[in-house]
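S.K.: here is my input; please provide its structure:
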Amino acid sequence: MGNLDKDILEKIDDWLSSSYDEETRASVQKLIDDQAETELIDSFYKDLEFGTGGLRGIMGVGSNRMNKYTIGKATQGLSNYLIKQFPNQEIKVAVSYDSRNNSQSFGQLVAQVFAANGIKVYLFNELRPTPMLSFAIRHFGCKSGVMLTASHNPKEYNGYKAYWNDGSQLTAPHDKNVIDEVNAIASVKDIRFEGNTQNIIPVGEEIDPIYIEANKALSIHPEAVQAQKDLKIVYSPIHGTGITIVPKMLASWGFENVTVVTEQATPDGNFPTVIYPNPEEEDAMALAKKKGEEIDADLVLATDPDADRVGIAVKNSQGQFQLLNGNQIGSLLIYYVLSAKSDLKQLGNNPYIVKTIVTSNLQADIANHYHVAHYETLTGFKYIGELMTKLGDSAQYLAGGEESYGYLVGDLVRDKDAPNSCAFLAEMTAYFKSKGKTVYEVLLDIYQEFGCYQEKLISLTKKGKAGAEEIQAMMAGLRQNLPTTLGGIEVKEIRDYELSQTTDMKTGRKSEITLPKSDVLQFITVDGDVISARPSGTEPKIKFYCSVKGTLHDKSDYLSLQNTLEEKVDRMMKDIVG
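M.R.: As a prediction, the model looks like this:
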């Protein structure tokens, strides 16, 4: 146990004190008795950071783990901030949770702490999707909200997403101010765990039809749904919250032929059929895709545990089911919404879409074609939500999202919304089928009209203290040795969002980036290719994104052009990732 430094030992001693319950002390003592040195270091080398989006970490005892004390501390800090921000006002918050192990008990704990601070809590009776928490905040007139979820992380994780009164996750200045309040709590004795249960109001199924009907009102082509009501749809909630809403949503819109993947239908925090319950992963989509093949489906859908992300599979030109990536799904949604509303002259006043800085520029190309404004934000849907709130009624948000499979059509919530996206993806499929086209054929139409984009994401997982240091070193190394070429192509421009500056590589001229600071590097080549390097804010990963573009003269050339672009992407990625 010689590698435990003084600070770690002091924290361990504190967690063995009577300030913590007997079960917690026993768990810490067991780690000591088992001489689990690495586990002790990772559990206590730092405090689990209440970051700009809340908490996310492995469940267990210790200051760097998700447990009743780290969650209690976060909630006490948020309560303190709310009381300061809204003096002499009734403060209401909403609390919900997903299917992860301990999510329900953590949700009840959060409600108790809020209640103990004199705050009224709308606590969901049962698990519900994250976007419904965002919806509930606005519906009930809350000042804040908390969702207990680790989204698509492995089963060992849980998380705590904190929201503001607009239904968006915390952004400046509230995010930093709440962090300060959390860090100001010196002892677990300062956490009020015992609440007044009269301050806790249960939220039941009565909110479901309100949310569903509000979404249904956004439908653009309900007649296409009626004409294609037998559209064959396969849906998997991947053991998560989507099962509570997505089938109801699709039925409400008029789809009568939805097959749920039974092996993944029951909410289960152990995620028994997958390792990563993430629709970005082929393995997570495998059962849904297989069911799609069995019934010859028109559309295959799968949502992550808290149902804010959705992946899809469609039949390609060879009749085989193919997974689409997040950029393709988002681009199809934006194309459908903008083209359909343009045809119906329903684009509205000052319409706009939003994408993040690592999302395909194809979406900007589509927006330009329809004379719709497009905005870019940092990665994280909270920045899209923040922009929606900032623009308010002065402009009309139509659609937007992230390459990481999170989208939103319409402005009912301020977060990515998989039930909403599932309904629109189904409507889109029905509409184009009524026109004699498959989704895949429409994607090729888009590539032929706007340019054929090829994207790739490489995620490197680096766990624990050593992993965090390695990720920092990788970003520092990139900044110290900025590449002048990538895959043999000259780098024209470098954008460093941490330094808030763009550098022209030929002239050396620097210009300001007006977005908030973020640890992201982007390299733009003379061909217009974009490579981005970014440590994840929610996982122990560093991510590298690449996007290139070619010209598709004829749809029959797509596969050969795709291979050419893939080779280009691989050459560029090799130069930056190794």
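S.K.: only C-alpha atoms from now on, for both contacts and neighbour counts.
M.R.: Will do.
S.K.: with adjacent residues omitted, what lies nearest to the residue nearest to the spatial centre of the chain?
M.R.: Among the residues of the chain, the one closest to the centroid is G406, at 5.6 Å (CA atoms, centre = their mean). Nearest residue to G406 in three dimensions, chain neighbours excluded: R309, at 4.6 Å (CA to CA, 6 or more residues apart in numbering).
S.K.: residue contacts, the one you found?
M.R.: By CA atoms under 8 Å, 6 or more residues apart in numbering, the contact set of R309 is P279, T303, S404, Y405, G406, Y407, K416, D417, A418.
S.K.: secondary structure and distance to L515 added to those residues, as JSON lines?
M.R.: As requested, those are exported to JSON lines (DSSP: H, G, I helix; E, B strand; the rest coil; distance: CA to CA, whole Å):
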{"residue": "P279", "secondary structure": "coil", "distance to L515": "29"}
{"residue": "T303", "secondary structure": "strand", "distance to L515": "30"}
{"residue": "S404", "secondary structure": "coil", "distance to L515": "20"}
{"residue": "Y405", "secondary structure": "coil", "distance to L515": "22"}
{"residue": "G406", "secondary structure": "strand", "distance to L515": "21"}
{"residue": "Y407", "secondary structure": "strand", "distance to L515": "21"}
{"residue": "K416", "secondary structure": "coil", "distance to L515": "20"}
{"residue": "D417", "secondary structure": "coil", "distance to L515": "24"}
{"residue": "A418", "secondary structure": "helix", "distance to L515": "27"}
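S.K.: and this one, so I can compare the two:
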Amino acid sequence: MNDILEKAKQWLTPIFDAETQTEIQELITNNPDDLADRFYKDMEFGTGGMRGTMGAGTNRINKYTLGRATQGLSNYLIENVDKEQLSVVIAYDCRHNSKKFAKVVADVLSANNIKVFLFEDLRPTPELSFAVRHLDCDAGIVLTASHNPPEYNGYKVYWADGGQIVPPNDSGIINKVNALEFSEINFDANEELIEMIGADVDKVFIENSVKNGSLSPNIDRKNLKIVFTSLHGTSIMSVPDALSEAGYTDVHIVEEQRKPDGDFPTVKSPNPEEPEALEMATNLANEIGADIVIGTDPDCDRLGVAVRDMDGSMKLMNGNQTMVVMTDFLLRKWKEEGKLNGKQFVGSTIVSTELVNDVAASFGVGTKVGLTGFKWIAKMVKDFPELNFIGGGEESFGYMVGDFVRDKDAVTATLLACEVAALAKQNGSSFYKELLDIYVRESFYKEHLISITKKGMDGAAEIQQMLSDMRNNPITEVDGEKIESLCDYQASTKKNLITGDVTEIDMPKSNVLIYQTASGTRIAARPSGTEPKIKFYFSVNAPLDAAENAEKVEAELDAKIQRIIKEMKLN
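M.R.: Now for the predicted structure:
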């Protein structure tokens, strides 16, 4: 505690403004537990960048932690990019302080003689990714905390290719940041180097979104009834315009959730993975008889899709189901147009459904599987320039169509989901029936996610202990099946638990464990890179002989997952 107190007292010096000093002094005097949480570590880059609760302290998002990150980025760019005039584009979402933080970041960059393109108002994260390459910038930054609670904000860095930073740039930037004292941050802006941008970039972004997300020329888009909600986030700036540009005219916006608002007043969590977040949208869909519901998270990189099931009820697809249907649709389009020649691939991640791999293989297309996070899918595009990237996704409700955006993109993915639904309706089918047809063709895959929250210093230690126990005392059997293999991505090893044979995993190290049985039952565990949580992913599968039997097979698979969860004492 003495170390924490000494660290906190540094924030009482004139380097920090009066408001910050007052906040820290109040904590020192009255709230030592909160003080400890704010100073026991420095804010770190995870799978989604730097994200955390706002407030004073080294383990908080504030002017100084953002300034330090930006000064470190500036130093790295100056030393590693050989250009006469470096440039960075900045976007921000609807969260509290995002606009103010974006200007702080712009000030630091410009103070380091770096040209800044700053969006005039909130914009979707995928538009930031697009703008990096469109404006020929050396990096991009977006101020966002995605779907986290209102007290959070965050900071994601993109490289010149439009993807989030990956090795070696990520560690290079982090080393520069960690080497800095707060006194070394240059906040003295050069306003002449800060240029406001907006409508011109919007126009080109939406044009490209429509080009990539609307692929079939003979679809009656006017016949699809859509309900859309932005969940108080940035997608209101782009998705309605993109739908209109694509030719969808029967679009109904949830008005109570239209206005951007960092408090997200109508939802418990602005996360489209959760059915409650889309409740107002699905209620509206039932009132007006809509075919599809689309909801996006605050920075518009992930989307939730609800469609009519075989009984006509609205059913929220999970991220795995949506990515499988959209990938199958894209592959069929590429095949119909004679464009599949063995030089294409789709992208996925290690905790996403293996069904997408089977679907791609049925078209003779390979799937490249990376670590969790879309930065690894974007890296695939960069690493294999000789191949065409068709599309890719991950279980956490993200999808990327083509490579004009190098991150998950709810604008283009919304258009693609509507494309699937409109064409299916035109052909007497439905989005959900397309999914069942894939299950019949391949196998019925059922996935389930559990997130366990462990806050603070003690919580972080608990999460590490849980993973350590699973690593050092492996599970050997689940639901009567022997575990065949354990993939340990931290050790880069795949161990056959039956024979003892060990092979190497050729991927960057990551604190992820995946158990698998011979039948394909999978259990994955990993700490969240952006929240104080440990996540457990379950995947089971069984043959489906006919769509009419889907409900029965799904119930059996659900029961199997619940038995496994009970065995693991996670409920």
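S.K.: who wins on neighbours among the contacts of R309 of the first structure?
M.R.: Counting neighbours by other CA atoms under 10 Å, T303 comes out on top of these with 35 neighbours.
S.K.: what do we get in the first structure for K552 of the second structure?
M.R.: In the first structure, the residue paired with K552 of the second structure is S560, using TM-score structural alignment.
S.K.: same question, V239 of the second structure
M.R.: Aligned partner of V239 of the second structure by TM-score structural alignment: V246.
S.K.: what is the neighbour count of that match?
M.R.: Residues near V246 of the first structure, counting by other CA under 10 Å: 26.
S.K.: ok, it to T75 of the first structure distance?
M.R.: As judged by CA to CA, to the nearest Å, V246 of the first structure and T75 of the first structure stand 30 Å apart.
S.K.: go on, G54 of the first structure?
M.R.: 10 Å.
S.K.: between the two, which is the more surrounded one?
M.R.: Applying other CA under 10 Å to G54 of the first structure and T75 shows that T75 carries more neighbours, namely 28 against 24.
S.K.: what does the more buried one correspond to in the second structure?
M.R.: Match for T75 of the first structure (TM-score structural alignment): T70.
S.K.: next: M474 of the first structure.
M.R.: In the second structure, M474 of the first structure lands on M466 (TM-score structural alignment).
S.K.: my read is its match is in a strand, agree?
M.R.: No: looking at M466 of the second structure with DSSP: H, G, I helix; E, B strand; the rest coil, it is helix, so not inside a strand.
S.K.: neighbours of it, how many?
M.R.: 14.
S.K.: got the contact list for it?
M.R.: Contacts of M466 of the second structure by CA under 8 Å, 6+ apart: none found.
S.K.: now do the one 10 residues further on
M.R.: When contacts are counted by CA under 8 Å, 6+ apart, T476 of the second structure is found next to K482, I483, L497.
S.K.: try P532 of the second structure
M.R.: T453, K454, K455, G456, G459, A460.
S.K.: OK, contacts around the fourth one?
M.R.: For G456 of the second structure, the contact set (CA under 8 Å, 6+ apart) comprises D37, P532.
S.K.: which residue in the first structure lines up with it?
M.R.: By TM-score structural alignment, G456 of the second structure lines up with G464.
S.K.: look up the closest residue to V310 of the first structure, ignoring the ones flanking it.
M.R.: In space, V310 of the first structure is closest to T303, 4.4 Å off (CA to CA, 6+ apart).
S.K.: what residue in the second structure is paired with that neighbour?
M.R.: With TM-score structural alignment as the criterion, T303 of the first structure pairs with T296.
S.K.: any idea what I233 of the first structure aligns with in the second structure?
M.R.: I233 of the first structure maps onto I226 in the second structure, by TM-score structural alignment.
S.K.: what sits against the closest residue to its match other than its chain neighbours?
M.R.: Leaving aside its sequence neighbours, I226 of the second structure sits nearest to V251 (CA to CA, 6+ apart; 4.8 Å). Contacts for V251 of the second structure (CA under 8 Å, 6+ apart) come out as K225, I226, V227, F228.
S.K.: now the first structure: which of these match?
M.R.: Shared with the first structure under both residues aligned by TM-score structural alignment, their matches' CA atoms under 8 Å, the contacts from those are K225, I226, V227, F228.
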